[in-house]
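Q: Generate coordinates for the sequence data below:
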Amino acid sequence: MQAWHVHENGEPSEVMRLEEVDRPTPGDGQILLRVRAANINFPDALLCRGQYQVRPPLPFTPGVEICGETEDGRRVIANPALPYGGFAEYTVADAAAVLPAPDSLDDAEAAALHIGYQTGWFALHRRAGLEAGETLLVHAAAGGVGSAAVQLGKAAGATVIGVVGGAEKAAVARELGCDVVIDRRAQDVVAAVKEATGGRGVDVVFDPVGGDAYTQSTKVVAFEGRVVVVGFAGGSIPSPALNHALVKNYSILGLHWGLYNTKNPKLVQHCHEQLTELAARGAIKPLVSERVPLSGAAAAVQRVADGVTTGRVAVVLENGAAV
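A: Below you'll find the predicted structure:
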């Protein structure tokens, strides 16, 4: 079979190689899956660079989120068990963590439903307790995780303010349903948020960026607001001034979604059921902006790493061999 291998750490376009390799053999509690589509996530770039919290042995195949097919023909979504990632014709996954792919979504959309939407759901509902009528600020609102948070915020009845970088991404954020869109390259984010909220600020902040975005968040979060720290795509990890949180009575909440797979897997299943229902009634639909063949995976991972994509980019294997 064909699979992308990383033999040394570095930039994805430089270290990913498409090779002919043997099919992986499932270990105890694992199943073999034929990959139908693999969604590209920022962690795939971090894996290539050796900067992710999980560091699989070299060589490994990146690709942490797929829609696949089981040996008995079931269409499922899964997180592949590294080092056998999803940018390949076949992968393996823990059988207990495999989830049914929603019938309302195609393969690429189903592949993109899992990590980003689970992250958004846990951030907004489990950690922040977002309520209808509240105001939600989403940084990187046109990106993969941000676009999921925008849709989930609207589905929850919140007013959503999206922050993006550039006119093209601003147009995408509007299409996603943002009530207010702020282009950080052309506008003062803090001033624009205060104007949009009449000076009150926002109830919940969804921040996958860190750095300056986090600093802006602390300036616009409302009394008893909640800032959910999801990641640091901006490359800079902020050091919170806790006296500021005390003065304004806001909460700083962390979210590492992957922990729920071991700490509370039943909640992951519950979340998937909620997401499947929302997808069935059209309240959420992953924005797949680009679909590439397996041969285009390395270049696509690099584009995601460079922050020039919107929504999700998916690797689609339409003619994979039967299991």
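
Q: rest of the way, CA atoms for contacts and neighbours
A: OK.

Q: State the distance from residue 131 to residue 156.
A: As defined by Cα to Cα, to the nearest Å, residue 131 lies at a distance of 7 Å from residue 156.

Q: Now for these two: what residues contact both?
A: Counting by Cα atoms under 8 Å, 6 or more residues apart in numbering, residue 131 and residue 156 have no contacts in common.

Q: burial count for residue 307?
A: With neighbours defined by other Cα atoms under 10 Å, the count for residue 307 comes to 14.

Q: what's the answer for the one 10 residues further on, then?
A: Per other Cα under 10 Å, the neighbour tally for residue 317 reads 23.

Q: And what about the closest residue to it other than its chain neighbours, helix, strand or coil?
A: In space, and not counting its chain neighbours, residue 317 is closest to residue 36: 5.1 Å by Cα to Cα, 6 or more residues apart in numbering. Secondary structure state of residue 36, per DSSP: H, G, I helix; E, B strand; the rest coil, is strand.

Q: I'd guessed residue 36 sits against residue 316; true?
A: Yes: with contacts counted by Cα atoms under 8 Å, residue 36 reaches residue 316, the gap being 6.2 Å.

Q: any common contacting residues for these two?
A: residue 107.

Q: returning to what we had before: residue contacts, the residue nearest to residue 317?
A: 66-69, 89, 107, 316-318, 320.

Q: residue ranges of the helices in the stretch 1-150 of the chain, please?
A: Here the stretch 1-150 of the chain has its helices, by DSSP state H, counting those that start in this stretch, at 12-15, 42-49, 107-111, 114-121, 144-155.

Q: Turn those into CSV, columns for mean neighbour count.
A: Output for the helices of the stretch 1-150 of the chain, formatted as CSV (neighbours: other Cα atoms under 10 Å):
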stretch, mean neighbour count
helix 12-15, 18
helix 42-49, 22
helix 107-111, 28
helix 114-121, 23
helix 144-155, 27
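
Q: another one to check against the first:
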Amino acid sequence: MIDVAYAAANWGDTQKRRGVYPDPLSYPAVIGLEVSGRVAALGEGVEGMAVGQRVAAITGPTMLGGYAERCAVGAAYVIPLPDDMPLDIGASFPVVCLTAYHLLHSAYSVRAGECVLVHSISGAVGLALTQLGVAAGATVIGTVGSPGRDAPARDKGAALVIDRSSEDFVERALDFTEGRGVDLVIDSLGGDVLPRSFDCLKTYGHIINIGEAAGYPDFEIRPKLYERSTSLAGFEVLHAMRVPGRWQAGVDHVLAAIREGTLSVPIARCFPFGEIRELHRAFETRTVNGKLLLEVAGEGV
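A: Model (predicted):
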């Protein structure tokens, strides 16, 4: 049981609220995938944690429970925090940074010299992917959906940011790679962006889809796969727990990078506990650079 200091907004929270998330939702329900706070109580047999300890947590496969003063979480999903890490940062990194890590190092094995294209690169996941990709020796490029959103990704090391509202991202990506194509596309948009992403892949290139923020994609997948022997995969961050040692490797890598200063999670805004409606409205504009938080009890928890 966690006394919640902060909860963070994620796209899955808005999908749950609107009733369009792939997993069924029963009521009553308290949404919220990601929290930080202090341990209030331990279940029977739980080891390695203590009451009062500062922690972050993903609320588990149901993605429920975070928007509350107290949240019950399976012990496997709890991340003890370093003493010098603020609790707002603790609520900001688990989903974003572990998603980015496992996209690059579990679902794919990024190598130095490869080119990775990230859609919505100035969002929270995109910025984490940029930093971790550059740290791995990859060249990271990406797209944004409106003018003036390139600076955050460029500041984190992106080599090229393409505005999809005024530029053809396929043409720009092919120009950037001198016609070769990119090694990996990470797509959170779906819609008509996903099928076009195949066109900027190299031969044997790979796409990982992590969402449908631009709508559900409706196209014939098999012909696209055979154009250049490419591949498409889905992704769920918690599946890393199914591989022994994989989840903890990600936690250790991310925490070390944050403490060393090579990985940062910008917080765009923190909303009071009573303003969840306004939090979701801001999140759904898709113009936010960084994480949006809900302050429940704050640092004084």
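
Q: Assign a three-state SS to residue 266 of structure 1, would you?
A: helix.

Q: quick one: the aligned partner of residue 198 of structure 1 in structure 2 from residue 121 of structure 2, how far?
A: By TM-score structural alignment, residue 198 of structure 1 lines up with residue 178 in structure 2. Using Cα to Cα, residue 178 of structure 2 is found at 21 Å from residue 121 of structure 2.

Q: How many residues are close by residue 213 of structure 2?
A: 16.

Q: Just to check, it is in contact with residue 190?
A: Yes: applying Cα under 8 Å as the test, residue 213 of structure 2 and residue 190 come out as touching, 6.6 Å apart.

Q: Just the strands from structure 2, written as ranges.
A: Assigned by DSSP state E, the strands in structure 2 fall at 2-8, 34-39, 54-58, 70-71, 78-80, 115-119, 139-144, 160-163, 182-187, 201-209, 231-234, 267-272, 291-295.

Q: May I see the buried residues of stretch 182-199 of structure 2?
A: 182-191, 193-195, 197-199 (16 or more other Cα atoms under 10 Å).

Q: got it, and stretch 255-263 of structure 1?
A: Those would be 255, 257, for stretch 255-263 of structure 1 by 16+ other Cα under 10 Å.

Q: do the same with stretch 249-260 of structure 2
A: Neighbour-count burial for stretch 249-260 of structure 2 [16+ other Cα under 10 Å]: 250-251, 254-255, 257-258.

Q: aligned partner of residue 221 of structure 2 in structure 1?
A: Counting by TM-score structural alignment, the partner of residue 221 of structure 2 is residue 241.

Q: give the contact list for residue 175 of structure 2.
A: Residue 175 of structure 2 neighbours (Cα under 8 Å, 6+ apart): none.

Q: That one and residue 182 of structure 2, how far apart?
A: On the measure of Cα to Cα, residue 175 of structure 2 and residue 182 of structure 2 end up 11 Å apart.

Q: JSON lines for the helices of the stretch 1-150 of structure 1, including distance to residue 287 of structure 1?
A: Listed next are these as JSON lines, based on distance: least, Cα to Cα, whole Å:
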{"stretch": "helix 12-15", "distance to residue 287 of structure 1": "23"}
{"stretch": "helix 42-49", "distance to residue 287 of structure 1": "16"}
{"stretch": "helix 107-111", "distance to residue 287 of structure 1": "7"}
{"stretch": "helix 114-121", "distance to residue 287 of structure 1": "11"}
{"stretch": "helix 144-155", "distance to residue 287 of structure 1": "7"}
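
Q: Figure out which of the ones you listed is closest to residue 98 of structure 1.
A: helix 114-121 (10.7 Å; Cα to Cα).

Q: mind listing what the corresponding residue of structure 1 for residue 296 of structure 2 touches?
A: Under the alignment (TM-score structural alignment), residue 296 of structure 2 pairs with residue 317 in structure 1. Residues near residue 317 of structure 1 by Cα under 8 Å, 6+ apart: 35-37, 89, 293-294.

Q: again with residue 187 of structure 2
A: Per Cα under 8 Å, 6+ apart, neighbours of residue 187 of structure 2: 118-119, 194, 207-211.

Q: which one of the residues you listed sits closest to residue 75 of structure 2?
A: residue 210 (25.3 Å).

Q: Can you give me the neighbour number for the counterpart of the closest one in structure 1?
A: Using TM-score structural alignment, the partner of residue 210 of structure 2 in structure 1 is residue 230. Number of residues near residue 230 of structure 1 (other Cα under 10 Å) recorded here: 20.

Q: so who does residue 230 of structure 1 touch?
A: If you count contacts by Cα under 8 Å, 6+ apart, residue 230 of structure 1 has them with 119, 123, 206-209, 254-256.

Q: can you redo these as a markdown table with distance to residue 189 of structure 1?
A: A markdown table is the format used below for the contacts of residue 230 of structure 1 (distance: Cα to Cα, whole Å):
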| residue | distance to residue 189 of structure 1 |
| --- | --- |
| 119 | 24 |
| 123 | 22 |
| 206 | 15 |
| 207 | 14 |
| 208 | 16 |
| 209 | 14 |
| 254 | 23 |
| 255 | 24 |
| 256 | 26 |
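
Q: show me what contacts the residue nearest to residue 225 of structure 1 when sequence neighbours are not counted?
A: The shortest distance from residue 225 of structure 1 to any non-neighbouring residue, by Cα to Cα, 6+ apart, is to residue 203 (4.4 Å). Residue 203 of structure 1 is in contact with 134-136, 221-226, counting by Cα under 8 Å, 6+ apart.
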